[in-house]
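Chemist: A predicted structure for the sequence below; I have some questions about it.
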Amino acid sequence: MNAMQEKLFLELRQTKKEIESSLNKQQKQTWLTSILKAELVDINAAIQKFEEGKFGQCEISGEFIPEDLLKMIPTMRSIKDTEDLENYYKKPLSTAFL
């Protein structure tokens, strides 16, 4: 595990604790509950990938996802997810890392 991956791993573990704490404190389901639960599923999947030595690999093709994208979204699962980012990011991704 390189330094960038180690930092992401620690951030994911901390975020997991924070989300779990928030979910445990909630007395009733809100619109935020489903979002937090979905994020927790993604975080757990990313942590499992770290533990299996597969973090950063596309779940579809096995190719490595660019580190710059993983720094922004460490829970990214596939290269296809980068295509979905185009819908939300206003600038072309090719200019995001200049």
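Modeler: Yep, that arrived.
Chemist: When you work out contacts or count neighbours from here on, use the C-alpha atoms and nothing else.
Modeler: Fine.
Chemist: OK, contacts around the nearest residue to Gln57 once chain neighbours are set aside?
Modeler: Leaving aside its sequence neighbours, Gln57 sits nearest to Phe64 (CA to CA, 6 or more residues apart in numbering; 4.4 Å). Going by CA atoms under 8 Å, 6 or more residues apart in numbering, Phe64 touches Gly56, Gln57, Cys58.
Chemist: Which secondary structure state does the residue nearest in space to the middle of the chain sit in?
Modeler: The geometric centre of the chain, computed from its C-alpha atoms, lies nearest to Thr75 (CA atoms, centre = their mean), at 1.5 Å. Judged by DSSP: H, G, I helix; E, B strand; the rest coil, the three-state class of Thr75 is coil.
Chemist: Next up, a structure to set beside the first:
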Amino acid sequence: MNTDEEKFFSELCVMKKELKESLNIHSGSQKIKHLIIEELLDVELSMDKLTNGEYGICENCGEPMPLGVLEMIPTLKSMKDIEQVEGFYRKQIYT
């Protein structure tokens, strides 16, 4: 792994730990638990991709995704995900 990949892997490890802790806190709410589990699966998938050298590659078109966007949301899977996230921002996050 290169330096950027190590940084992403470290951040994903922290996210994974926090999500697992959140599962214990929100064990009574099935809706919240379901969302946490989905996010946990995304984190684990991203970690697997880092290990296999597939991280940061769009699942739809096979092109590399922008590093700056992955730094904001390290579990993104595709360029389409970036477009959906942009809907929550007042300005474009990727050009």
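Modeler: Yep, it's here. From a predicted model like this one, the values you see are computed outputs, not experimental measurements.
Chemist: want to throw the contacts of Phe64 of structure 1 into TSV with neighbour count?
Modeler: Below are the contacts of Phe64 of structure 1 laid out as TSV (neighbours: other CA atoms under 10 Å):
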residue	neighbour count
Gly56	24
Gln57	18
Cys58	17
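Chemist: I'd like those residues laid out as JSON lines, including secondary structure.
Modeler: As requested, the contacts of Phe64 of structure 1 are exported to JSON lines (three-state DSSP):
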{"residue": "Gly56", "secondary structure": "coil"}
{"residue": "Gln57", "secondary structure": "strand"}
{"residue": "Cys58", "secondary structure": "coil"}
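Chemist: Take those residues and write them to a markdown table, including distance to Glu83 of structure 1.
Modeler: Below are the contacts of Phe64 of structure 1 laid out as a markdown table (distance: CA to CA, whole Å):
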| residue | distance to Glu83 of structure 1 |
| --- | --- |
| Gly56 | 16 |
| Gln57 | 16 |
| Cys58 | 13 |
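Chemist: ok, and the residues you listed in structure 2?
Modeler: Mapping these onto structure 2 (both residues aligned by TM-score structural alignment, their matches' CA atoms under 8 Å) leaves Gly56, Gln57, Cys58 still in contact.
Chemist: got the contact list for the last one?
Modeler: Just to be clear, that refers to Cys58 of structure 1. Cys58 of structure 1 sits next to Phe64, Ile65, Arg77, Ser78, Ile79 when contact means CA under 8 Å, 6+ apart.
Chemist: can I get the residues you listed in TSV with secondary structure and distance to Asn44 of structure 1?
Modeler: Output for the contacts of Cys58 of structure 1, formatted as TSV (DSSP: H, G, I helix; E, B strand; the rest coil; distance: CA to CA, whole Å):
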residue	secondary structure	distance to Asn44 of structure 1
Phe64	strand	19
Ile65	coil	18
Arg77	coil	12
Ser78	coil	16
Ile79	helix	19
